[in-house]
Structure formats: C-alpha cells, structure tokens
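Undergrad: mind looking at a prediction? Sequence and model below.
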Amino acid sequence: MTDYRRLRVALLGAGAVGSQVARLLLKHSGELADRAGATLELAGIAVRNLDAPREGDLPRELFTTDAESLIVGADIVIELMGGIEPARTYLLQAINSGADVVTANKALLATHGPEIFDAADQVGAEVYYEAAAAGAIPIIRPLRDSLAGDRVQRIMGIVNGTTNYILDRMDTEGAEFADVLADAQRLGYAEADPTADVEGFDAAQKAAILASLAFHTTVPLESVHREGITSIDKTMMDAARHAGYVVKLLAVCERLGDESEESISVRVYPALVDRSHPLASVHGANNAVFVQAEAAGNLMFYGAGAGGVQTASAVLGDVVSAARRHIAGGVGVGESTLANLPIVDIGRVTTRYQITVEVDDRPGVLATVAGTLSDGRVSIATLEQTVAGEDAATARLVIGTHKALEQDLSETVERLAASGVVERVVSVLRVEGD
C-alpha cells in the first residue's frame, strides 16, 4: 500500500448531509486517499447534542460537543451546521488556524462571503463551497474555473427543489398549492416552516453566490430582488398551460448594457417558461442551471438539487480538492470579485410579460386597455378574451406583451387597475427563456 501523508479532517454538523459525509469518508477511505494523494483521517464530528438521533451507524467516539478543540490541528474543516452563528465564528477560526474549509452554507456565504473569503486570502487558505448552490450539480467550479476566461452573459436556473416540486405537481396534476405543500412537508421536501423555500429566500441566497462568481462582483443578498410562489394558484397554472408555458421559480443573473457601461441584475421570481425550453422539462425536486456565455454559448447543468447523499457527493469533491492543494502546497486561489459592476434595481430590467385582468364586458373596454398600455410604452403581442363571470358581465383578458421596462410595466398595471374598466388584476407574470 502507498504510504500517504495523513490529513486531519474535522466535521462540524451531523445532520442529513453531515452524517452521509462522515459515512462516505469512512467507507471509501482507501479510494479517497488514492484520489487525493493523502489519507483523510476523520478526526471528529462536532455536534450540539451527543444523544440526538442520527442517520447511519457512526462510531460514537467520533462525536464531540467541543468544536473549537476539534478545529485546532485540523488540515481541512467541513462546516455543515447551517445558519450564521456559530458557523461563521468556527469557519473564521479554522481559516486563521491555517485550515482549508469546505462548506455548504449558502446563507452564510450570501451574507458574510466577502469577510470569509478575505480572511482566507490573508492567510493563503482556500474556501470550497460547491454544495452551497444546487446540491450535487457541479456549477461552482465551472463558473469559477472553467468559464473564468469567458464572459458569462446570463444565468437562469431552478435552484430550489421544494418550489419546483410544488409547481411541477400543480402543473402536471392540476393540484392546489396548499395541498401540494402539505405533501412536500410530509415527504420531507419542505420544512415545517416552509418560508425560506416558498418565499424565495433560499433561491435568492444561491442567486447571490452564482452572480458573484459569474460576474466577478460582490453581490450582497439585499441587492437580489425576491418574490416567492405563494400567489401562484390553479387558475394561473391553467392559463400558463393554455398559452404553452410552465411556471417555474427562477433565479436570473444577467449582464446588462455594453462593455462601456455594464451593470448586472440579480432576481428571483416565478416566471413563465416556454415548454420548448430545457428548463421546462425539469420535474420533481430536481434543479437545473442554464448558463449563456459569450464564447462557450449555451450550457445546462442538471441534477439533484438537494438530498443528504447527493449533497455529500459535492462536499467530498471539495474535500479531495482541498487535500490535493495541501499536498501540492502554495497559497489558495482567492475569489475574483474585482469587476465591481453596479447592481441595478429591478425597475431597469427589460423582459416580456403576461398580464391577466378581469374587465367589464362592454363596448370600448378593449380600446381603453390598449390605450393605457400604449401610453405606458407597453406593446401588446397577443390578446385573448374569455368570459369570466357566470352572468357574462365580466370578461377575462390575457395580454402578452413585447419586451418592456419593468418600471414602465409596473406603472402601467397600476393605471389599468385604476382605469374604471378593470375589475381586478388577476396576475402579472414575467416571461423568461426566449
């Protein structure tokens, strides 16, 4: 057997992902040593409660509640605790002690990423975080390394499995939001408090990370426009299906303007995607990220966006990379966030829309609606009218627009609602994926 150098690995957290990482580190230690060029010794697993029930049959002697002592002397620290504190403190301690760190903590990176990357840069350590966005899908390395010599123009992705599961079942089965959410919670796809998923917080954190990498610009979480899916109902899904679309919660990161005056937009919202687009065929709890680059063209990354063993795969890939770096020596590769492109407000984004309104069914209404849209610099591409009320006194208009400025569209919809002919604005959905 090859006599490899031994590297001490400290694991913080033993939840669904952490327990799988520990299991695989122990089970495949020989293979991992051959790939990494070093023996990866699991020095211990820090947890809050030694007696909490856990998946897998892990040796009890590995567990400790003393994370700080475990970090001391570790070559690689894997943080899978989640949350901001004490994860932030432990990561900074690990970095300052000379360890490389591996994390799947999207919330921490989205809020304190610059601080953590800065600390690593100061001591020549490296931060690995492939599992922080889109689970098992390899997207961080392609953006950070493979496409580093290209200009990424746009990222459009389904990066939250819970919301994709909900919207997919609403589309394919005609189910109601509340019923599918309850099923998702029962199956473990959604938490008892699903706010982070259904209100778009989880997707916004991942969008901030992806945009920072793609555009070499620090993207604060508060700069990400966020909308959730709680307003999506069966009627909206039926209308989307009838028009040839499917509703998906999308993270959109986009480069705007020309090279002389560039900016970026980062946003998360439910949008209509044409059924011919690759993202429309992403079903269940899967994730997919569609990347458009100047030279490479269109690229798509697809797979499991969550799950203990799936996410553990991405974590262990990072561990092997960190081990190889330790063996090779030298300083870590810092984050490239020197472009400092301005981040624009959602109002300056241009896209297409589908507006659904209920109006009085009487002569002159269509002319008023069309005039209001025209005055607001919003051009009609398609228009469909159906009877909305049982007494035929109300009609429903589904208006597809050409590309329009978000600010113009928003102001125009407000004028439509106050026009005297519109009874109710049913929905306004953006159309993405042209």
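TA: Received it, and whenever you're ready, just let me know what you need. Residues are numbered from 1 along each chain as shown.
Undergrad: every contact and neighbour count from this point should use C-alpha atoms.
TA: Will do.
Undergrad: what is the host helix or strand of residue 206 packed up against?
TA: With the criterion set as DSSP states H and E, the secondary-structure element containing residue 206 is helix 201-215. Judged by 3 or more C-alpha pairs under 8 Å, 6 or more residues apart in numbering; DSSP states H and E, helix 201-215 is in contact with helix 106-123, strand 152-158, helix 195-198, strand 225-226, strand 245-256, strand 263-274.
Undergrad: can you name every helix or strand that the second one contacts?
TA: Counting contacts by 3+ C-alpha pairs under 8 Å, 6+ apart, strand 152-158 is packed against helix 201-215, strand 245-256, strand 286-293.
Undergrad: related to what we said a few turns ago, which residues are contacting the helix holding residue 206?
TA: Residues from elsewhere that reach helix 201-215 (C-alpha atoms under 8 Å, 6 or more residues apart in numbering): 106-107, 109-110, 132-134, 140, 143-144, 151-152, 155, 159-160, 195-197, 217-221, 224-226, 251-253, 255, 264, 266-268, 336-337, 339, 341.
Undergrad: now the longest helix belonging to the chain: buried residues?
TA: Determined from DSSP state H, the single longest helix within the chain is helix 308-328. Residues of helix 308-328 classed as buried: 308-320, 322-326 (neighbour count, 16 or more other C-alpha atoms under 10 Å).
Undergrad: which of the contacts of helix 201-215 are buried, as a PyMOL select command?
TA: Selection of buried members from the contacts of helix 201-215 for PyMOL, criterion 16+ other C-alpha under 10 Å:
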select buried, resi 106+107+109+110+132+133+134+140+143+144+151+152+155+159+160+196+197+217+218+219+220+221+224+225+226+251+252+253+255+264+266+267+268+337+341
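Undergrad: which other residues reach the longest helix of the chain?
TA: When contacts are defined by C-alpha under 8 Å, 6+ apart, helix 308-328 is touched by residues 7, 16-18, 20-21, 25, 32, 35-38, 40, 76, 78, 100-104, 126, 128-131, 135-138, 304-305, 332.
Undergrad: against that first model, consider the following:
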Amino acid sequence: MISDRTLKVAVLGCGSVGSQVVRLLLEQSDDLAARVGAPIELAGVAVRRLDAAREVEVPAGLLTTDATGLVSRGDIDLVVEVIGGIEPARSLILAALENGASVVTANKALLAEDGPTLFEAADKAGRDLYYEAAVAGAIPILRPLRESLAGDHVTRVLGIVNGTTNFILDKMDTSGAGFEEALEEAQELGYAEADPTADVEGFDAAAKAAILASLAFHSRVTAADVHREGISEVTAADIAAAREIGAVVKLLAICELHQAGGEESVAVRVHPAMIPRSHPLASVREAYNAVFVESRAAGQLMFYGPGAGGAPTASAVLGDLVTVARNRISGTRGPGESAYADRAVLPMGETLTRYHVAIDVDDRAGVLAQVAQAFAEHDVSIQTVRQEGRDLDAQLVVVSHEATDAQLSATVASLREMETVREVTSVMRVEGEAE
C-alpha cells in the first residue's frame, strides 16, 4: 500500500555526490515510493551558484542559493546534506532538525569533530540522523556496527578507508614508482585532488576512524583523539623492505579495545603500516576500501567495495534516505547515538604496536650486540634481525615484538645517538605476523 502522504526531500549540495543523489531520486521515484510506502518528492536543491555546470539536469524551479530558507520550510520531511566541511553544514543540519526534518548526511569531518552536538539535536527534535555514506562510500559498514553487531562485543576495527592513499601505495608496490610519481598518476585519473593534503596526510582517514571507533566501542571519539600519520614520507625503499618480509604497505585506520587493570580503553590511530600479504586487507587494490571487524561472537568479518565516487556514495545516501523515510511514515525513529560505555581514549604512547626499523651501521664486530642492547634497555624484544650489505652499505633490519609505542620510539631515539649507527633510514609499524 502506498500512503497518500508525500514526503518532501531537500538536498544540500549538487556536486559529485549531490548530483547523483538528485539523479537517483528523479529516476527511481516509483521504486523508492514502493520501498518507502509513500511518494518521495524532491522539493529543492541548495547550491552556491545557480549557473554552475552540473553532472545532471535539475528541474527548473528546484535550485536555490538560500539553503537556510530551504531547510527551515515547515513542509520538508527529510534533508540530505552533501556539502561537506564544518560550516555552513553544521548550522544547516541543526536548523533542519529544529524545523522537524530528519537528516541524512555524508559529512565525515563534521561528525568526527562535533557529532555529539548533532546527535543531541536529533534526540531533542525526535528525528533521525543517519550517516552511512560518511565512511567508505557504498560499503555498508556503519549500519552493521550500529545495528547488526549491536548484540556483540566488537574488539577491533582495521580498515583501508581512503581510496586515494590506497591507489598511491598500490602503484608504488606494483610498479616500483616513488610517492610523487604515484600521486601524479592518481591526480591525472581523478583519484586525488589538486591539493591532496586531506588524503595523503591522513586527515580524511582519521575522521572516518573516529566515527568507526565511536560506533564500535560505544564511546565518543573525535578526530582530535586519533593519532594520525600520512603517507607522504613513505619511500620506494620502504615498499621494497615490506616486500622482503612478505608484506605490503597500507594506510590503516586501526581502532582497538585495550584492557588493563580491569578497565577497557580505546586506542585509535591512522598511519602507514606493513601487513602480511596473506592478510585479507593486503589484496585490496587500486582505490578500493575494505574494513576488517573482529568481535567476540561473530569472529572476523570483512566489508569491501568502492569507497568513494559520486554514484557509490549516493547509493549509501539513498539507502539511509529509504530507512529514514520509512521511519517518518511509521512514526518511529532509528537508533541514535550510543555512548554509554564512555571509555577513555588511550594515548598513542601507551598503544601496543610493532616496529620495522632499517639502520645503516658501521660494518664491524659488536655492532649487532650494541643495537640489541638498545632494544633491551627499553624492554623491547626483537622478533627478527638481518644484516644486508657490507662496508659502507652495511644495514641492519630489525622487526620488534609488540611493545608500547613510547618504548619503541625511545628505542629508535637511542639508536640515532649511537656512534656505530650512521642513520636510521626507515621506521614503520607492523600489523599482523609477517612471514
């Protein structure tokens, strides 16, 4: 049965994602009505400029530059926000909720910076706030964490959540290219922006990691809580060193539960790391994303697919829109923020990890013992060590056992002060057991 009530939708933004949302709303209106149980009417599209070129033709009369006026209309049932950034997106979402509209957003930066304000506004208004498209594009990962795994105890989320960096690192691994060369190719193909800072320095992935950790561990985590390192310092030598130990370098978002003294805390970090080629994430190629979830009852789960792009992201937006529209018709709400656990965020220095360290050393007797002593003084156990080259090309490559990041950082600092160490040429974290 199709309800006589028509649900009116306002879209904020008509760029790559917004234009595809508009296209799907117009092309699939009959199917959407059948799935929702009520007609869906596109009531307006807010843009910066009326005369800008767009990927889709928007019907005359729907475009407006008055976004505030659009979301403040009393007849708007659902608002889709795909502007991005902090402002004016935050003010527009709050205005939409205050005026009785439910909201679907893809705004990872805003959610990671000020999600609690939005969730509290949604609760006060009695409306939905859905945001599946904020992380990993078309991949359904947030809803499984929020709903499907709500009865489980998630212990770890490990993911490749930025397609630009994955494309660059994949090209460096498969072709031997350096970072700048791989970045240039990514820009030529449209995978990287003209200013790639948000991607290559890990800001984008850190925002997504904060959202994933908040959902997985029922605690408020912001982007400021996430330890962040990008890939701009990764060299072809690092990629080759990973290959030597049967590993590949990926920019990982890692969210973990740590237990000490009977209390659990949350550790969240984004950085390049070596992972074994046998790990499922190692086979994620090009600009694809994947998220690996570990929980006590379900075990290990992996979610894979296109993590960006107009149409894939719009698919996630429309999925949320259908759910929120159904809730409006039935007079119900979906799950809101779950932050009951209120776990503390563990400082990076206390996080357990492993290091791969390449050290240029003097080729003489006793050097290996001195290096081993530096590790021992900081209570770091060595898993493997090998020597490469002779004379001026002598190098030691050490892979540690698990220790705190502070212990490992202190070890590297000690190595750099040793007379027999010419240079510590590479330091990279290792995840999983490399072969």
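TA: Yep, it's here. No experiment lies behind these values; they were computed from the predicted model shown.
Undergrad: quick one: TM-score?
TA: The pair, once superposed, lands on a TM-score of 0.97 when counted by TM-score structural alignment, normalised by the length of the first structure; 431 aligned residues with a C-alpha RMSD of 1.2 Å.
Undergrad: just how off-centre is the very next helix or strand once past the longest helix of the first structure within its chain?
TA: Elements were assigned by DSSP H and E; along the chain past helix 308-328 of the first structure, the next helix or strand is strand 350-360. Mean C-alpha position of strand 350-360 of the first structure versus that of the full chain (C-alpha atoms, centre = their mean, to the nearest Å) differs by 27 Å.
Undergrad: quick check: strand 350-360 of the first structure aligns to which part of the second structure?
TA: Mapped onto the second structure using TM-score structural alignment, strand 350-360 of the first structure spans residues 352-362.
Undergrad: so how many other residues sit close to residue 364 of the first structure?
TA: The burial count assigned to residue 364 of the first structure is 10, neighbours taken as other C-alpha atoms under 10 Å.
Undergrad: which residue lines up with residue 314 of the second structure in the first structure?
TA: In the first structure, residue 314 of the second structure lines up with residue 312, judged by TM-score structural alignment.
Undergrad: mind checking the SS state of residue 397 of the second structure?
TA: The local conformation at residue 397 of the second structure, judged by DSSP: H, G, I helix; E, B strand; the rest coil, is strand.
Undergrad: count the neighbours of it for me.
TA: For residue 397 of the second structure, the neighbour count with other C-alpha under 10 Å is 19.
Undergrad: equivalent analysis for the one 4 residues further on, please.
TA: Taking other C-alpha under 10 Å as the neighbour definition, residue 401 of the second structure ends up with a count of 18.
Undergrad: which residues touch it?
TA: By C-alpha under 8 Å, 6+ apart, residue 401 of the second structure lies in contact with 354-355, 380-383.
Undergrad: 10 Å instead?
TA: Contact partners of residue 401 of the second structure, counting by C-alpha atoms under 10 Å, 6 or more residues apart in numbering, are 352-356, 380-384, 408, 430, 433.
Undergrad: cool, and residue 173 of the first structure?
TA: Applying C-alpha under 10 Å, 6+ apart, we find residue 173 of the first structure in contact with 167, 180.
Undergrad: how about it, what's its partner in the second structure?
TA: That one, residue 173 of the first structure, aligns with residue 175 by TM-score structural alignment.
Undergrad: where's its match relative to residue 236 of the second structure, distance?
TA: According to C-alpha to C-alpha, to the nearest Å, residue 175 of the second structure stands 10 Å off from residue 236 of the second structure.
Undergrad: cool, residue 249 of the second structure as well?
TA: As judged by C-alpha to C-alpha, residue 249 of the second structure and residue 236 of the second structure stand 10 Å apart.
Undergrad: need the overlap of contacts for these two.
TA: When contacts are counted by C-alpha under 10 Å, 6+ apart, residue 249 of the second structure and residue 236 are jointly contacted by 169, 172-173, 242.
Undergrad: just the buried ones from those residues?
TA: Among these, those that count as buried by neighbour count (16+ other C-alpha under 10 Å) are 169, 172-173, 242.
Undergrad: just send the residues you listed back as JSON lines, with distance to residue 68 of the second structure and secondary structure too.
TA: Rendered in JSON lines, the data for those read as follows (distance: C-alpha to C-alpha, whole Å; DSSP: H, G, I helix; E, B strand; the rest coil):
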{"residue": "169", "distance to residue 68 of the second structure": "41", "secondary structure": "helix"}
{"residue": "172", "distance to residue 68 of the second structure": "45", "secondary structure": "helix"}
{"residue": "173", "distance to residue 68 of the second structure": "47", "secondary structure": "helix"}
{"residue": "242", "distance to residue 68 of the second structure": "51", "secondary structure": "helix"}
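Undergrad: any chance of the residues you listed in JSON lines, plus distance to residue 2 of the second structure?
TA: Putting those into JSON lines (distance: C-alpha to C-alpha, whole Å) gives the following:
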{"residue": "169", "distance to residue 2 of the second structure": "49"}
{"residue": "172", "distance to residue 2 of the second structure": "53"}
{"residue": "173", "distance to residue 2 of the second structure": "53"}
{"residue": "242", "distance to residue 2 of the second structure": "57"}
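Undergrad: name the nearest of the residues you listed relative to residue 395 of the second structure.
TA: Proximity of those to residue 395 of the second structure (C-alpha to C-alpha) peaks at residue 242, which lies at 15.2 Å.
Undergrad: surely the closest one touches residue 426?
TA: No. Taking C-alpha atoms under 10 Å as the contact criterion, residue 242 of the second structure and residue 426 are not neighbours in contact, 11.1 Å apart.
Undergrad: re the thing from before, so which of the contacts of residue 401 of the second structure wins on neighbours?
TA: Comparing the contacts of residue 401 of the second structure on neighbour count, residue 408 comes out first with 27 neighbours (neighbours: other C-alpha under 10 Å).
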